[in-house]
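**Student:** let me see the structure of the following:
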Amino acid sequence: MGKNARRRRRGGLDGAPASKRRKRTEWTDSPLGRAVEPAGLVLSDGTEPNKLTVEPAIFQKKLSALFRRHPNTQEAVDEFTESLKKYTDNSVRFRQALLPTSVADGADVMSRSGGLDSLMRQLLSVDYLQPSVAHLLLLRLSSYMDTEPSSHSLNTRELCQMPALIINQLRWLDHIVNGKDLCRELLEVVGVAPVEIQREIVTAIPEILDDAQHNNAALELKSLLQSNSGLMAATIDAMSSLNLSFDIEAEVSRTIPIYCCLHLQNTQVLDVAMGCLGTASVADLPLVLRFIMQQVNSKSAV
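**Tutor:** The predicted model follows:
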């Protein structure tokens, strides 16, 4: 068999000589395994954490270089993403992909005592992969809105943790590749999610989206609140952390009276606040009252 034929058998995403490969698993020869394992990450079967053999920055750099040098980058990304989707079809493996990675035995990695990003966070740090991985995460979030153990291999406690684990992957990314699409997809999920997950997403929006998308997010949240008053506390919390233009801020303030408390004089705050307390749900009432008191106290201190 010739050299080119051997290369074709190995596939398009392969970066390590056969002599340096580690113990083979069912995923070693998948597009996912052929990309991440030579770059420095040993995939888990779900029973233990995914393990880094190199520093996270080196892993991300090698993975990025692999896609950059590929003759058809988009094709390679699509192939990788489809393989990642199959890998995470198993809920046990997917959960491990959302949990911190560990350091492989004998690896020369400085960060050995926790704090290493999950597999999904590592992949989101690669610009070539971020949009497709974020899209996959939000699709997965939709599938974990039902917490019936019969539909997954996780127990009830683990299932209940999955939405928060998924959302946390998107928080505080160093760089957003396509903020407009991420904002749109995130808010689409909010529109169909149960109220508990809606609150989780809405509260996280300022920590997920970059400033360029804050105006769009505020307008969508305003519309959402008009149809679902149960999100009042989460929406107010998110709005107070968004960097909005003057026009958008004014529009939001006209629609959400309590939000005006951030911009009114002390003599006006209580009148506006008392006027909107009647629309708050019983569950949200303590949070709304606390928000009002915080605003009153902060303005009184000025």
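**Student:** CA atoms for contacts and neighbours, from now on please.
**Tutor:** Noted.
**Student:** can you count the residues close to Phe59?
**Tutor:** 22 (other C-alpha atoms under 10 Å).
**Student:** find the helix or strand that it is a member of.
**Tutor:** helix 56-69 (DSSP states H and E).
**Student:** which elements pack onto the helix or strand just after that helix?
**Tutor:** Moving toward the C-terminus from helix 56-69, the next helix or strand (DSSP H and E) is helix 73-87. Helices and strands touching helix 73-87, by 3 or more C-alpha pairs under 8 Å, 6 or more residues apart in numbering; DSSP states H and E, are helix 31-39, helix 56-69, helix 130-143.
**Student:** tell me where the stretch 101-250 of the chain has helices.
**Tutor:** 119-124, 130-143, 156-169, 179-192, 195-208, 214-227, 232-239, 246-255 (DSSP state H, counting those that start in this stretch).
**Student:** and the first one, what does it pack against?
**Tutor:** By that I understand helix 119-124. Using 3+ C-alpha pairs under 8 Å, 6+ apart, helix 119-124 sits against helix 56-69, helix 91-98, helix 130-143.
**Student:** can you do 6 Å?
**Tutor:** With contacts defined as 3 or more C-alpha pairs under 6 Å, 6 or more residues apart in numbering; DSSP states H and E, helix 119-124 has these neighbours: helix 91-98.
**Student:** tell me the angle the helix it packs on makes with helix 130-143.
**Tutor:** Counting by axes from the mean of the first three to the mean of the last three C-alpha atoms, to 10 degrees, helix 91-98 lies at 130 degrees to helix 130-143.
**Student:** next one: the residue nearest the centre of the chain from Glu207, what distance?
**Tutor:** Geometric centre of the chain, nearest residue: Leu170, 2.3 Å, by C-alpha atoms, centre = their mean. Distance, Leu170 to Glu207, by C-alpha to C-alpha, to the nearest Å: 8 Å.
**Student:** this one next, for a side-by-side:
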Amino acid sequence: AGVTLKTDDSSNGIAVDQVVFQKRIQRQLQKSPRYPGVLQEFITGLEAYIENPDRFRSCLLPCVPHLSNGDSSCSSVSSFQESLLRMLLGIEMLQTLIINTLLEKLPEFMSDGAAEGGLSIPHMIINQLKWLDRVVDAKELSVKLMELVSVAPVEVQRDIITSLPEILEDSQHNDIARQLNALLQENTQLTVPILDSLSSLSLSSSLLMKVREAVMAMLAAVQLEDLPVVVKFILHTVSASDANEVVCNLRKKLELEQCVLPPVLQASQIRIKSKGAGAANVSTPAGGSSQDSVTLTLDCIKSAVRFQKTISEAWLKVIESADDHRVIDLLVLFILHATNSNQSRRGAERILKLKVRTGLIQEALLQRTFRDYSQVMRGYFSSILALAQSLLRSPDPCVVPFGGHMHRHSFTAFDSYCQQEVVGSLVTHVCSGVGGEVDMALDLLCGLVLEKPSEMALYSVFVKGILDYMDNLTPQQIRKLFSLLSKLAFGQQQQGSHIQDDMHIVIRKQLSSTVPKYKRIGIIGAVMIVGSMAAFRPKAKESQAGSLSQETLRQVTALLELVKSSSESSPEAAALYYDELANLIYSSSLDPQVQEMIGTSVLDDFQDDFVVDLGPDIPGSFLFPACAMYNLDDEESQGCIAVNLLPLLANETQNKGE
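**Tutor:** Now for the predicted structure:
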């Protein structure tokens, strides 16, 4: 008929096209005087031939085309041909008998692993049954396949179940779905293949609803690694009429808090596992696989809300109507904001603001979400940052702090790229000139410098850019700005040292200005720099002489002298300088050498400017009589001194009059 059978384990050869081969076999059988009994004889001979495992394997492999001399059909042989058994299955009079033979042979190989080359005989047998042009007795085939499922090992069960949509005709889909639904309740190991198969079957709406309800009921008990498939099946079988109900039930049953262990327990599990296994076996964190499963689950939700408008609307309604919010609510809001739909994006932003304003979503939930799901949330960083920016610039003071929390947690939980974006965002808010927005952004930057100094030092060049936008900042905001810049530039982290020269240039430029506004900026900035340069390092507490190097002490002294000389001509500037110094001494811990130097300098200035020796007469003409009051010196002292208030006031009044 055109097929050459091999006696070894090599593939059978074929010299004609498979259609020609099938027609020849069918014609020979029909012409036989023993027809139809010859069909059973043919099957008996085939069974005897494939009794040998190598021959059976050859009959399952595609035939190799080859030319046969004198055969006019050889020119039509294509480069790919089906296996011998697959071609025999295409002959309708033999199909049922061949199927019975294959399914009877399958149990013989159930316990065998994959053969050399990774080929599994049960898998090859099942593949023979896929995509047949016509199944003669589909009902009988479905019965036999389900009988095999009931006795086969798990791997074979999975293979059969996932192949059912490709084997059975549409007329059998509802019947097989009912059986799979029943099996789903009995065997959780088969959850994924059953749901994969059910997703590909053509089911009636009533049966589909029944199956979905059964799947929803078992959601809490499903294995974590199976969760993405379960959620995908539930969402992809939703209709517009029941979307709200299904999403509401899914939200209630999807307890993500139980899916990912807290970091402390993850570390504990790793230690327990490492005691009984080598380091190579525990190189993957315990929480990695669980976070991967949660990520895949959220990807299923993301796919559903992106391509099904009814699903996205249902999620928005369900979250808006809820009062007891959980991690899933925040994550879904981030997902909805990440979609291309403007309606979903605006809806997610509106609901988040509403829930924050009413106190139903608080910072504790946000912190827990970042702590346990940072790996999951990394994929939605752009949406998280956009929402944080929207909250931070909101005119509603109730939601602004929550936007700050989102910025801070994003910086501490994510990688360097995200950290850079967060710093850039906060710098933009500072440069906006909007009062509340500027204050919150500066407070966040100051907090991050204290909490993560090494990381923040890497992005000091971005923060330095705020120096170009100081015109719109208040004195208090300028104080915060120079406080964080000086900590970055002169702190113990060397990464920020490259902006020291820039800061000195800015300070000198501002101090030399004759405009009071800019001179004020220079004074505030210089004192903040002194506070960072002269900070008392805890590790040097035992050294009472101080921990500053002579070079640093020289720079601090020079900077203070520069501020002093720049403010001498303006009483307002001088007053601000002493005010800032007093605030620095009160609020900071300075090196003892610097404290002593500042004390000596201020005392000398006070004595030179305000303290005079008091004689019997007070020279000068005044608007009212001058006298010494309050007994500054004891009566027994030889020389008297006084604070020279009235003469100084009189001189100033006279100068103004002139």
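**Student:** on that earlier part again, translate the residue nearest to the centre of structure 1 into the numbering of structure 2.
**Tutor:** Aligning on TM-score structural alignment places Leu170 of structure 1 opposite Leu129 in structure 2.
**Student:** now that match. Nearest residue, chain neighbours left out?
**Tutor:** Nearest non-adjacent residue to Leu129 of structure 2, counting by C-alpha to C-alpha, 6 or more residues apart in numbering: Ile167, 5.8 Å away.
**Student:** try Lys299 of structure 1
**Tutor:** Asn266 (6.6 Å).
**Student:** and Gln510 of structure 2, by the same measure?
**Tutor:** Leaving aside its sequence neighbours, Gln510 of structure 2 sits nearest to Gly522 (C-alpha to C-alpha, 6+ apart; 4.7 Å).
**Student:** now the helix holding Phe59 of structure 1 and helix 31-39, what's the angle there?
**Tutor:** 120 degrees.
**Student:** where in structure 2 does helix 56-69 of structure 1 fall?
**Tutor:** Aligned by TM-score structural alignment, helix 56-69 of structure 1 falls on residues 18-31 of structure 2.
**Student:** next, the mean deviation of the matching stretch compared to structure 1.
**Tutor:** Following superposition, stretch 18-31 of structure 2 is found to deviate from structure 1 by 1.5 Å on average (mean C-alpha distance after the TM-score superposition for structure 1).
**Student:** what does the helix holding Phe59 of structure 1 contact?
**Tutor:** Here helix 56-69 of structure 1 makes contact (C-alpha atoms under 6 Å, 6 or more residues apart in numbering) with 39-40, 73, 126.
**Student:** mind doing that once more with 10 Å?
**Tutor:** Residues outside helix 56-69 of structure 1 that contact it (C-alpha atoms under 10 Å, 6 or more residues apart in numbering): 12-15, 35-41, 52-55, 73-77, 80, 101, 109-111, 116-117, 122-129.
**Student:** aligned to Asp127 of structure 1, what sits in structure 2?
**Tutor:** For Asp127 of structure 1, the residue aligned by TM-score structural alignment is Glu92.
**Student:** how many neighbours does the closest residue to its match other than its chain neighbours have?
**Tutor:** Leaving aside its chain neighbours, Glu92 of structure 2 sits nearest to Val136 (6.7 Å; criterion: C-alpha to C-alpha, 6+ apart). Neighbours of Val136 of structure 2 under the rule other C-alpha under 10 Å: 15.
**Student:** again, but for Glu207 of structure 1
**Tutor:** When counting by other C-alpha under 10 Å, one arrives at 18 neighbours for Glu207 of structure 1.
**Student:** what's the answer for Asn244 of structure 2, then?
**Tutor:** Asn244 of structure 2 has 21 neighbouring residues, counting by other C-alpha under 10 Å.
**Student:** for Ser321 of structure 2, see how far away it is.
**Tutor:** Counting by C-alpha to C-alpha - Asn244 of structure 2 and Ser321 of structure 2 are separated by 11 Å.
**Student:** which neighbours do those two share?
**Tutor:** Joint contacts of Asn244 of structure 2 and Ser321 (C-alpha under 10 Å, 6+ apart) are Trp315.
**Student:** give the contact list for the residue nearest to Glu92 of structure 2.
**Tutor:** Val136 of structure 2 sits in contact with 91-96, where contact means C-alpha under 10 Å, 6+ apart.
**Student:** returning to that earlier point: pretty sure the match of Leu170 of structure 1 contacts Arg86?
**Tutor:** Yes - with contacts counted by C-alpha atoms under 10 Å, Leu129 of structure 2 reaches Arg86, the gap being 7.7 Å.
**Student:** show me whatever sits in contact with both of those two.
**Tutor:** Taking C-alpha under 10 Å, 6+ apart as the criterion, Leu129 of structure 2 and Arg86 both touch 95, 99.
**Student:** and the match of Asp127 of structure 1, how many neighbours?
**Tutor:** 16.
**Student:** follow-up on the earlier one: doesn't Leu136 make contact with the residue nearest to the centre of structure 1?
**Tutor:** No - using C-alpha under 10 Å, Leu170 of structure 1 makes no contact with Leu136, being 11.7 Å away.
**Student:** can you list residues touching both of the two?
**Tutor:** Jointly contacting Leu170 of structure 1 and Leu136 under the rule C-alpha under 10 Å, 6+ apart are Gln130.
**Student:** may I see the buried residues of the lengthiest helix in structure 2?
**Tutor:** The residue-count maximum for a helix in structure 2 (DSSP state H) belongs to helix 286-307. Neighbour-count burial for helix 286-307 of structure 2 flags 286-287, 290-306 (criterion: 16 or more other C-alpha atoms under 10 Å).
**Student:** same question for stretch 113-123 of structure 1.
**Tutor:** Quick answer for stretch 113-123 of structure 1 (16+ other C-alpha under 10 Å): 116-123.
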